[in-house]
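Asks: sequence and predicted structure below; questions after.
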Amino acid sequence: MNHTAEVFQPLQDDDPRTVAGYRLAARLGAGGMGRVYLSHTRGGRPVALKVVRSELADDATFRRRFGREIKAARRVKGAYTAELIDADPDGTPPWLATLYVPGPPLSDAVARSGPLPVPAVLWLMAGVAEALQAIHGAGIVHRDLKPANVLLAADGPRVIDFGISLAADSTAHTATGTTIGTPQYMAPEQASGGDVTAATDIFSLGQTAAFAALGRPLYGDGPAATVLYRIVHSEPDLSGLPERLRDLLGRCLAADPGERAAPAEIVEWCRRELGRDGGEDTGPAVWREIAGPPVTVPPPVAATGAATAVTPAVAPGSTAVHTAPWTAPAAPQAPFVSPGTAPAPWPGASGPWGPGAPQR
């Protein structure tokens, strides 16, 4: 997924060319909520613009919940999240834009290269746990944390699609009697229709980390009902996991939500384990190998439809809450290229627990 032609798909006949003034440069993907496109801010910063599918957009309940979730998501400023910078829940169709993360989903990285080594899994867990601290601190439960929603940037993981699952979940449940989410990564209480809390995300983090370490879902594949039955009625089999990960994952995957580890505990536990490898100069190199080579992001699209390159603006800091669509510059310059090197995200340098955590 790191090859430019695979990451950035050309727009199809049924794709819009603009959304609320944002000119679309490529299609990034599609999912249960709708389609995702590449666009740019006024300063040329790439964004992922997500357009809600019509079945949800036509539901008044969804729009109300979507608007509330967007307000909450604007408060999330974690270093390991893809920040929400613009949105219109009342648009036709509703949409939102987050900072674009140049890196593959964890699901694709594992499919391409196999299970991650233990130090990379620890770094992954620490970064995702810090992201959950920021998300939960804003009063949001992710509800659909999974490998496809964790992107591997050059300087660490980024959690995406937080703050929008509740609106879709309520709408789909009312209409079909089903629950939005991915069966392999649901918590027991979510699978059985119980209360969903911040601890639900911790269970999903445990399953996501187990997938990274094993190269397959911890509870296996198969029909959704079969997988959900295993999650609700059986203990997780941790015997295939590296021994260093079993205690922490066992805490994350406790059946009782009250017994699961808190995000701060996970960050501290991972920091301590990574500290054991402090004399090894393998961390940054291992992470860069997992994230894959950098990709060249397509330049903004001019009003005439021709691609016009701009020099990207400095990434917005943690206080950025809104931006504006891109406007064609007077003269073209160099396209945005995702960074090929990363600040060393390992003990002794920086990390999700230290002062050197990456800032956008």
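Replies: Nice, I can see it.
Asks: going forward, measure contacts and count neighbours with C-alpha atoms only.
Replies: OK.
Asks: just list the residues touching Val227, thanks.
Replies: Contacts for Val227 (C-alpha atoms under 8 Å, 6 or more residues apart in numbering) come out as 183-184, 219-221.
Asks: out of those, who's the most crowded?
Replies: In terms of neighbour count, Gln184 stands highest of those at 25 neighbours, by other C-alpha atoms under 10 Å.
Asks: alongside the first one, take a look at this:
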Amino acid sequence: MLGRLGEGGQGVVYLGRDADGDLVTVKLLRGGVAAGQRARSRFVKEADAAQQVAGRHTARVLDADVTGDRPYIVSEFVEGPSLQHVVEDRGPLPPPRLRKLALRTAGALAAIHRAGIVHRDFKPGNVLLGPDGAKVIDFGIARTTGADATPMTTGPVGTPAYMAPEQIEDEPVGPPADVFAWAATMVFAATGRPPFGTGPSAAVMRRVTSRRPDLGELEGPLRELAARCLDKNPAARPTARQLVRALRDGQAPAPKPRPKRIPRYRWRMMIALALVVSAGFTLGILF
């Protein structure tokens, strides 16, 4: 163990060196043997999800022990800053670099979804820019697609500026939520800000569910592709595989037919708006 790299809500990440002299990252579950069953269960799911993903655009899991007194996950060390830090320090990416980032991260999502996993926290902070290109990390809140067949009971989980509307409304979350987050991340990389702005979490989430995205200076086919991916209805978004093909061909895929079924979370918003309008109309009559 060489030093601490950082920490999050679930664990502490250290820099280490293996027996062959290669650098690795070691994530230890916070609390160790005293960690609660829920935290330990999430850590097990993270290790399982990361090990199932086979792709050169994700950090490989090298070793893991999630049953002992000090559960840990050892992963490939990606020597490079996060996309979040690069954009904050140096500004938006130039178009050639942005196109490479878009293709590599879309490829990572395609591999993740092919393994039956939904990342659920795809964002600039979880994209590392190493010497051989971008790699996606952190499967701390990932789920299998089967597990997401029913609504979550723990409330919305993720990073507000990059969460899809269905994720915010605690609806079943599948691969389309990752596609939404991918597009939001590409907008950040191109403009220096997420498409629904920043600020208090409640305000950001309200904009995600009710307002159109601000794509700023994003141009060309990537702008059209991002707009498709940021559709409020998950059924209207392209898949990660379609993203890869579109980016290689240099043009957005044909739009999907507009879904006729309105998701439950959109019905709730429409009902709430109708109640507000109705209440205002009633007050107008009384006064």
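Replies: Received, thanks. What you see is a predicted model; the values in this text were computed from it and never measured.
Asks: output the longest helix belonging to the second structure.
Replies: helix 264-286 (DSSP state H).
Asks: state the number of residues packed around Gly155 of the second structure.
Replies: 12.
Asks: cool, and the one 10 residues further on?
Replies: The number of residues packed around Pro165 of the second structure, counting by other C-alpha under 10 Å, is 26.
Asks: save the contacts of Val227 of the first structure as TSV, and put in distance to Thr98 of the first structure and secondary structure too.
Replies: Compiled in TSV, the contacts of Val227 of the first structure are given as follows (distance: C-alpha to C-alpha, whole Å; DSSP: H, G, I helix; E, B strand; the rest coil):
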residue	distance to Thr98 of the first structure	secondary structure
Pro183	26	helix
Gln184	26	helix
Tyr219	31	coil
Gly220	32	coil
Asp221	31	coil
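Asks: shared with the second structure, which of those residues?
Replies: Counting by both residues aligned by TM-score structural alignment, their matches' C-alpha atoms under 8 Å, the second structure reproduces these contacts from these: 183-184, 219-221.
Asks: of those, closest to Gly67 of the first structure?
Replies: Among these, Pro183 lies closest to Gly67 of the first structure (C-alpha to C-alpha), at 26.2 Å.
Asks: how many residues are close by the counterpart of Leu109 of the second structure in the first structure?
Replies: Using TM-score structural alignment as the criterion, Leu109 of the second structure maps onto Leu132 of the first structure. Counted with other C-alpha under 10 Å, residues neighbouring Leu132 of the first structure total 29.
Asks: now Leu132 of the first structure, what's its secondary structure?
Replies: Put simply, Leu132 of the first structure is helix when judged by DSSP: H, G, I helix; E, B strand; the rest coil.
Asks: against Ile135 of the first structure, how distant is the residue nearest to it when sequence neighbours are not counted?
Replies: Nearest-residue entry for Leu132 of the first structure: Pro263, 6.7 Å, with adjacent residues in sequence omitted and distances by C-alpha to C-alpha, 6 or more residues apart in numbering. Look at Pro263 of the first structure and Ile135 of the first structure: by C-alpha to C-alpha, to the nearest Å, they are 11 Å apart.
Asks: would you list every one of the strands in the stretch 51-200 of the second structure?
Replies: Assigned by DSSP state E, counting those that start in this stretch, the stretch 51-200 of the second structure shows strands spanning 61-65, 72-76, 117-118, 127-130, 133-136, 143-144.
Asks: now those as a markdown table including distance to Leu283 of the second structure and mean neighbour count?
Replies: Converted to a markdown table, the strands of the stretch 51-200 of the second structure look like this (distance: least, C-alpha to C-alpha, whole Å; neighbours: other C-alpha atoms under 10 Å):
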| stretch | distance to Leu283 of the second structure | mean neighbour count |
| --- | --- | --- |
| strand 61-65 | 61 | 16 |
| strand 72-76 | 59 | 21 |
| strand 117-118 | 46 | 27 |
| strand 127-130 | 51 | 20 |
| strand 133-136 | 52 | 24 |
| strand 143-144 | 46 | 20 |
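Asks: any idea which residue is closest to the centre of the second structure?
Replies: Phe122 (1.9 Å; C-alpha atoms, centre = their mean).
Asks: map it across to the first structure for me.
Replies: Checking TM-score structural alignment: Phe122 of the second structure goes with Leu145.
Asks: for the closest residue to that match other than its chain neighbours, which residues are in contact?
Replies: Spatial nearest neighbour of Leu145 of the first structure, excluding adjacent residues (C-alpha to C-alpha, 6+ apart): Ser204 at 5.8 Å. Going by C-alpha under 8 Å, 6+ apart, Ser204 of the first structure touches 144-146, 185-187.
Asks: export these to CSV and append columns for distance to Gly29 of the first structure.
Replies: Output for the contacts of Ser204 of the first structure, formatted as CSV (distance: C-alpha to C-alpha, whole Å):
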residue, distance to Gly29 of the first structure
Asp144, 17
Leu145, 17
Lys146, 16
Tyr185, 21
Met186, 23
Ala187, 26
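Asks: closest one to Ser170 of the first structure out of the residues you listed, please.
Replies: Of the contacts of Ser204 of the first structure, the one sitting nearest to Ser170 of the first structure (C-alpha to C-alpha) turns out to be Asp144, at 13.4 Å.
Asks: got a list of what the closest residue in space to the closest one that isn't next to it in sequence touches?
Replies: Of all residues not flanking Asp144 of the first structure in the chain, Gly181 sits nearest, at 5.2 Å (C-alpha to C-alpha, 6+ apart). Residues near Gly181 of the first structure by C-alpha under 8 Å, 6+ apart: 143-144, 169.
Asks: for Glu83 of the first structure, see how far away Gly181 of the first structure is.
Replies: Going from Gly181 of the first structure to Glu83 of the first structure by C-alpha to C-alpha gives 21 Å.
Asks: do Ala111 of the first structure as well
Replies: Going from Ala111 of the first structure to Glu83 of the first structure by C-alpha to C-alpha gives 26 Å.
Asks: same question, Val101 of the first structure
Replies: 10 Å.
Asks: and those two? Which one has more around it.
Replies: The neighbour comparison of Val101 of the first structure against Glu83 (other C-alpha under 10 Å) goes to Glu83, with 31 against 22.
Asks: what do we get in the second structure for the more buried one?
Replies: Counting by TM-score structural alignment, Glu83 of the first structure lines up with Arg60 in the second structure.
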